[in-house]
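S.K.: model the structure of this input:
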Amino acid sequence: MSLSSRARVAALLEYSPLTSEAVITDVRHLLSHGEEALAFDTMCSWIYEDALPITRQYHASLVAMADEMDTPRSVQRLDELLID
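M.R.: Okay, the predicted model is just below:
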């Protein structure tokens, strides 16, 4: 059974390194209005802007979601934030 894009983005948000409640609230707000691609892009943008470290596994999940949503620019340069 495949999870919806909304549920998958919500799960990625749950495990994201984001700590800003304002950003998290914005992403959840976008999801609640059916704006999954914008919510995903917003989340990825803030991860990059705040230079938050991400694991290879989390990065792979982001890339897979970007591929599924056809939003490859969302994850562009996130590989710079990889930690071991």
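
S.K.: contacts and neighbour counts: CA atoms only from here.
M.R.: Fine.

S.K.: ok, Ala39 - contacts?
M.R.: Applying C-alpha atoms under 8 Å, 6 or more residues apart in numbering, we find Ala39 in contact with Val9, Asp26, Val27, Arg28, Leu30, Leu31.

S.K.: switch to 6 Å and redo it
M.R.: Going by C-alpha atoms under 6 Å, 6 or more residues apart in numbering, Ala39 touches Val27, Leu30.

S.K.: in a helix, it, correct?
M.R.: Yes. Inclusion of Ala39 in a helix is indicated when DSSP: H, G, I helix; E, B strand; the rest coil is applied.

S.K.: now the second one, please; I'll put the structures next to each other:
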Amino acid sequence: MITDVRDLLSHGEEGSAFDTACSWIHEDALPITRHSHAGLVAPADEMGTPRSVQRLDELLID
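M.R.: Predicted coordinates:
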């Protein structure tokens, strides 16, 4: 997965790389703190991929 993200970044595909990383977190059901989640919202909005972060809502922990 990290190789895919790096490859996308090297080709200027930041939005796709971000979406891929968020997909990895979601698919592996990795718990994410509210603080970390909040830190992903602004970049997601800036890159036009807000759904990348929205799907992580179910993984939130306190």
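
S.K.: care to give me the TM-score?
M.R.: After superposition, the two chains reach a TM-score of 0.89 (TM-score structural alignment, normalised by the length of the second structure), with 62 aligned residues with a C-alpha RMSD of 1.0 Å.

S.K.: distance of the residue of the second structure most remote from its centre from His35 of the second structure?
M.R.: Residue farthest from the centre of the second structure, counting by C-alpha atoms, centre = their mean, is Asp62 at 18.8 Å. To His35 of the second structure, Asp62 of the second structure is 9 Å away according to C-alpha to C-alpha, to the nearest Å.

S.K.: read off where stretch 12-23 of the second structure ends up in the first structure.
M.R.: Stretch 12-23 of the second structure lines up with residues 34-45 of the first structure when matched by TM-score structural alignment.

S.K.: need the contact list for the residue nearest the centre of the second structure.
M.R.: Of all residues in the second structure, the one closest to the mean position by C-alpha atoms, centre = their mean is Cys22, 2.7 Å from it. By C-alpha under 6 Å, 6+ apart, the contact list for Cys22 of the second structure reads Ser52.

S.K.: strands along the first structure, start to end?
M.R.: Ranges of strands within the first structure are 54-55, 82-83, based on DSSP state E.

S.K.: the last one vs the second structure, mean deviation?
M.R.: So that's strand 82-83 of the first structure. Taken against the second structure, strand 82-83 of the first structure registers an average deviation of 1.2 Å after superposition, with mean C-alpha distance after the TM-score superposition for the first structure.

S.K.: onto which residues of the second structure does that strand map?
M.R.: By TM-score structural alignment, strand 82-83 of the first structure lines up with residues 60-61 in the second structure.

S.K.: and what of the first one?
M.R.: The aligned range for strand 54-55 of the first structure in the second structure is 32-33, by TM-score structural alignment.
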